[in-house]
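# Dropping a prediction and its sequence here:
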Amino acid sequence: MKTIGILLVMLVGVACSSEPTITKDMLDGGTLFDPSIYKPENYLVSKAIPNPTPEQARKPVLIACHGYTATTFEWDELRTWAAGRTDLLLSQVLLGGHGRSYDEFKKSTWHDWQAAITDEYARLEKAGYQNISLLGSSTSGALLMELVASGYFANRTAPRTILLVDPIVIPSDKTLSLVKVFGPMLGYVETNQTAAEDKVYYRFRPQETLQELQNLLTVVRKDLEKGIRLPPGCSLKVYKSSKDPSADPVSAVLIYKGISTADGQPVTVELIDSDLHVYTRLNLRSNVTATDRANQTATFTDITVRVLR
């Protein structure tokens, strides 16, 4: 009842305006775009090295995918941390509908978001890359699990490993389940973020995309209930913040119970002592602690070890 009451108060405040007021300084405004749109070769291995040598084709490639309302910025710190390494290649994928304008985001579906991942995977596979791994944060975790469950990798080169940072299956904010009822009246939901974050994250969340997120999570929960088997030779690890304000930590439990390796073994789950969502992204956050820095470094190190196995 309390949650519904809060939603009703929100409705009174925003129902009169179904479209937000967006400035040119926001990612939503259609003026600022994700830099991968201008220079994809700086972000995608398939664009940077479209015709790899046999040695390059054998090198591990990690496709890093961001979360809902985010951009490639979410994995910039991993790229910076790994700068100078010659033993792996990093592709930062911009999800479909993201990083452009509010209108494009509003019209996008979760299938559009996911298509950017499969497009890069297919290009790498066609170019001859033999060792591909996947890294997803938040909503990309759900997108990657759905790919496995739907059989996308059945007739393809299987990923070496799938790594999920704060994947969302159950939202911490339970009002998302009511978006189908109240969403059309709300129009959009505004997030509380800084002006600097406005340039790399959508400030306004169209109710249409919230419904798409809810649809995706419903599909993934059903997949986990049925049971998901990883492709042969593929491993999976979850890194989960223990006090996540966006993705309920029970998400990790559902993944652990719902996914197994091809030979029936459990996947790996590590709980991280953190109260951040996507704790590996620290830039533009306030009050970052030494523990936050240590968590980020430890996770980046572990990700690299697993990709290079």
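Alright, I've got the coordinates.

# contacts and neighbour counts: CA atoms only from here.
OK.

# Just the element for residue 222, please.
Element membership for residue 222, per DSSP states H and E: helix 207-226.

# Ok, residue 3 next?
With DSSP H and E as the test, residue 3 turns up in helix 2-14.

# How far away from the center of its chain is the helix or strand that comes right after that helix?
Using DSSP H and E, the helix or strand that directly follows helix 2-14 along the chain is helix 35-38. Mean C-alpha position of helix 35-38 versus that of the full chain (Cα atoms, centre = their mean, to the nearest Å) differs by 18 Å.

# now the helices: where do they sit in the stretch 151-300 of the chain?
179-186, 195-198, 207-226, 250-258, 290-308 (DSSP state H, counting those that start in this stretch).

# For residue 238, which of these is the nearest?
With Cα to Cα, the closest approach to residue 238 among these belongs to helix 250-258: 7.0 Å.

# Residue 276 reaches residue 248, doesn't it?
No: contact criterion Cα atoms under 8 Å: residue 276 and residue 248 do not qualify, at 11.6 Å.

# any idea how far residue 216 is from residue 146?
To residue 146, residue 216 is 8 Å away according to Cα to Cα, to the nearest Å.

# Residue 278 is in contact with residue 243, correct?
No: the pair formed by residue 243 and residue 278 falls short of the contact definition of Cα under 8 Å, at 11.2 Å.

# More neighbours: which of the two?
Higher neighbour count among residue 243 and residue 278: residue 278, with 27 against 17, using other Cα atoms under 10 Å.

# List the contacts of the more buried one.
Applying Cα atoms under 8 Å, 6 or more residues apart in numbering, we find residue 278 in contact with 137-138, 165-166, 241.

# Is it possible to get a markdown table of the residues you listed that adds neighbour count?
Formatted as a markdown table, those follow (neighbours: other Cα atoms under 10 Å):
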| residue | neighbour count |
| --- | --- |
| 137 | 30 |
| 138 | 23 |
| 165 | 25 |
| 166 | 32 |
| 241 | 26 |
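
# Of the residues you listed, which is the nearest to residue 191?
residue 138 (16.4 Å).

# From residue 147, how far off is the residue nearest to the closest one when sequence neighbours are not counted?
Closest residue to residue 138 apart from its sequence neighbours, by Cα to Cα, 6 or more residues apart in numbering: residue 167 at 4.1 Å. The gap separating residue 167 from residue 147 is 14 Å, by Cα to Cα.

# These two: which is more packed in?
The neighbour comparison of residue 167 against residue 147 (other Cα under 10 Å) goes to residue 167, with 32 against 16.

# Quick check: that one vs residue 204, distance?
Note on residue 167: its distance to residue 204, by Cα to Cα, is 21 Å.

# One more: residue 218?
In this view, residue 218 and residue 204 are 23 Å apart by Cα to Cα.

# neighbour-wise, which of the two wins?
A count of neighbours by other Cα under 10 Å puts residue 204 above the other of residue 218 and residue 204, at 24 against 14.

# sorry, back to before: contacting residues for the residue nearest to residue 138?
Residue 167 touches 136-142, 238, 240, 247, 251-252, counting by Cα under 8 Å, 6+ apart.

# Verify the contact between residue 223 and residue 149 for me.
Yes: the criterion here is Cα under 8 Å, and residue 223 meets it with residue 149 at 6.4 Å.

# Okay, one more to line up with it:
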Amino acid sequence: MTRIIPKEAGAFFLQGSRDAGILLVHGYTGAPAEMRMLGDYLQAKGGYTVQGVCLAGHCATVEMLEQTTWHDWYKAVEDGVKKLHRHCRHIYIAGQSMGGLLAIKAASGLPLTDSSEGLLINGNREDPAEKRAKTCSVEKLILLATPVFLQDWRVPFVKLLRYFIPRLYTGQHSYNVPEEYMQGYTEMPTKPVPSLLELIELCKKEYLGKIKIPTLIVQGNADRTVKPESATYIYEHLKRVPDKQKELLWLPKARHVVTLDDARETVYEKCLEFIEKQF
């Protein structure tokens, strides 16, 4: 029987006290719940407005995820940035795993928006949007365990394997947090994986080279999903980001979902420090 993700694992919006917002993007087969503790921390400690998006096909059933591609997932990111833009002047984005790839795409250049709504800050409408810059540009980027190279040896053969093995059982990864934060699928559909690999290649060949904004990269050395050298690759290929504006945080014992693993408090503190840092 297919597991149905509970509604409380879905998208969330946390109103902050300042005119800066942070978009949080979960990973493939994950759920916004894996980003919730980070979101709560950034709102409580920093006063930021936080939007946790639910990517297409997630927070539902594996069958629905099977019918999606990275273009569908990215729409939630685009919509999330635009929603935050209606509340905040400054937008930052953080992505976990595949969510980091989508964040790279967003940071490389979002399209213009013609929104004419006013800006909402603490419930008050200010500054008509037509008097502000019309771009929903992202000002800072945080990449958490973002894949360039994957650990699974089956990945190169997935285009063929998906016809024989429609799903891979992954189980529920166990982290020392309440179960409500571990709400992803226990199966990984193979049909969308070629689209995920396409997104990785686009990030490598095109999107990384376009990024100009401060970027924080976080990677665990005990990650069994993403090869740790992915972090080094990303850092080195942010060619248009000055060295003083990009940082790489290594977590020696951390596993894949760094927002839930034992070093999560270090991750939260570093994310807040990076967001508040003046470059």
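Right, received. Where do you want to start? Computed from a predicted structure; not experimentally measured.

# would JSON lines of the contacts of residue 167 of structure 1 with distance to residue 88 of structure 1 be doable?
Listed next are the contacts of residue 167 of structure 1 as JSON lines, based on distance: Cα to Cα, whole Å:
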{"residue": "136", "distance to residue 88 of structure 1": "17"}
{"residue": "137", "distance to residue 88 of structure 1": "19"}
{"residue": "138", "distance to residue 88 of structure 1": "23"}
{"residue": "139", "distance to residue 88 of structure 1": "25"}
{"residue": "140", "distance to residue 88 of structure 1": "21"}
{"residue": "141", "distance to residue 88 of structure 1": "21"}
{"residue": "142", "distance to residue 88 of structure 1": "25"}
{"residue": "238", "distance to residue 88 of structure 1": "21"}
{"residue": "240", "distance to residue 88 of structure 1": "24"}
{"residue": "247", "distance to residue 88 of structure 1": "29"}
{"residue": "251", "distance to residue 88 of structure 1": "30"}
{"residue": "252", "distance to residue 88 of structure 1": "28"}
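
# between those residues, which is nearest residue 305 of structure 1?
Scanning those for proximity to residue 305 of structure 1, where the rule is Cα to Cα, the winner is residue 238, at 14.6 Å.

# Around residue 295 of structure 1, count how many other residues there are.
Residue 295 of structure 1 has 18 neighbouring residues, counting by other Cα under 10 Å.

# got the contact list for it?
Counted by Cα under 8 Å, 6+ apart, residue 295 of structure 1 has contacts 272, 279-280.

# And residue 90 of structure 2, how far from residue 21 of structure 2?
From residue 90 of structure 2 across to residue 21 of structure 2, the span is 6 Å (Cα to Cα).

# Which of these two has more residues huddled nearby?
Counted by other Cα under 10 Å, residue 90 of structure 2 and residue 21 do not tie: residue 21 has more neighbours, with 29 against 17.

# Report the secondary structure element holding that one.
Of the helices and strands defined by DSSP H and E, residue 21 of structure 2 is found in strand 20-25.

# list the contacts for residue 250 of structure 2?
For residue 250 of structure 2, the contacting residues are 218-221, by Cα under 8 Å, 6+ apart.

# okay if I get those as TSV plus distance to residue 163 of structure 2?
Formatted as TSV, these follow (distance: Cα to Cα, whole Å):
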residue	distance to residue 163 of structure 2
218	34
219	32
220	32
221	33
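
# Now rank these by neighbours and give me the top one.
In terms of neighbours by other Cα under 10 Å, those top out with residue 219 at 31 neighbours.

# What lines up with that one in structure 1?
Correspondence of residue 219 of structure 2 to structure 1, assessed by TM-score structural alignment: residue 240.

# Who are the contact partners of that match?
165-167, 249, 252, 269-272.

# Now check structure 2 for the residue matching residue 105 of structure 1.
Taking TM-score structural alignment, the alignment pairs residue 105 of structure 1 with residue 65 from structure 2.

# Run a quick neighbour tally on that match.
Residue 65 of structure 2 has 24 neighbours, counted by other Cα under 10 Å.

# do the same with residue 12 of structure 1
When counting by other Cα under 10 Å, one arrives at 11 neighbours for residue 12 of structure 1.

# which residue ranges form the strands in structure 2?
Counting by DSSP state E, structure 2 has strands at residues 12-14, 20-25, 49-53, 90-96, 118-121, 124-128, 140-144, 167-169, 187-189, 215-220, 246-251.

# want to throw these into JSON lines with distance to residue 35 of structure 2?
Compiled in JSON lines, the strands of structure 2 are given as follows (distance: least, Cα to Cα, whole Å):
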{"stretch": "strand 12-14", "distance to residue 35 of structure 2": "10"}
{"stretch": "strand 20-25", "distance to residue 35 of structure 2": "7"}
{"stretch": "strand 49-53", "distance to residue 35 of structure 2": "7"}
{"stretch": "strand 90-96", "distance to residue 35 of structure 2": "8"}
{"stretch": "strand 118-121", "distance to residue 35 of structure 2": "23"}
{"stretch": "strand 124-128", "distance to residue 35 of structure 2": "28"}
{"stretch": "strand 140-144", "distance to residue 35 of structure 2": "11"}
{"stretch": "strand 167-169", "distance to residue 35 of structure 2": "23"}
{"stretch": "strand 187-189", "distance to residue 35 of structure 2": "19"}
{"stretch": "strand 215-220", "distance to residue 35 of structure 2": "14"}
{"stretch": "strand 246-251", "distance to residue 35 of structure 2": "18"}
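
# quick one: which of these is nearest residue 4 of structure 2?
Ranking the strands of structure 2 by their distance to residue 4 of structure 2 (criterion: Cα to Cα) puts strand 187-189 first, at 11.6 Å.

# Structure 1: matching residues for the closest one?
The counterpart of strand 187-189 of structure 2 in structure 1, using TM-score structural alignment, spans residues 204-206.

# How about stretch 155-171 of structure 2?
Aligned using TM-score structural alignment, stretch 155-171 of structure 2 spans residues 176-192 in structure 1.

# If we go by neighbour counts, what in that stretch is buried?
Burial within stretch 176-192 of structure 1, assessed by neighbour count using 16 or more other Cα atoms under 10 Å, is assigned to 176-177, 179-180, 182-183, 185-189.

# Pick the one among those closest to residue 14 of structure 1.
residue 186 (6.1 Å).

# right, and that closest one touches residue 14 too?
Yes: assessed by Cα under 8 Å, residue 186 of structure 1 is found in contact with residue 14 at 6.1 Å.

# Residue 115 of structure 1 against residue 98, yeah?
No: with contact defined as Cα under 8 Å, residue 115 of structure 1 does not reach residue 98; the gap is 11.8 Å.
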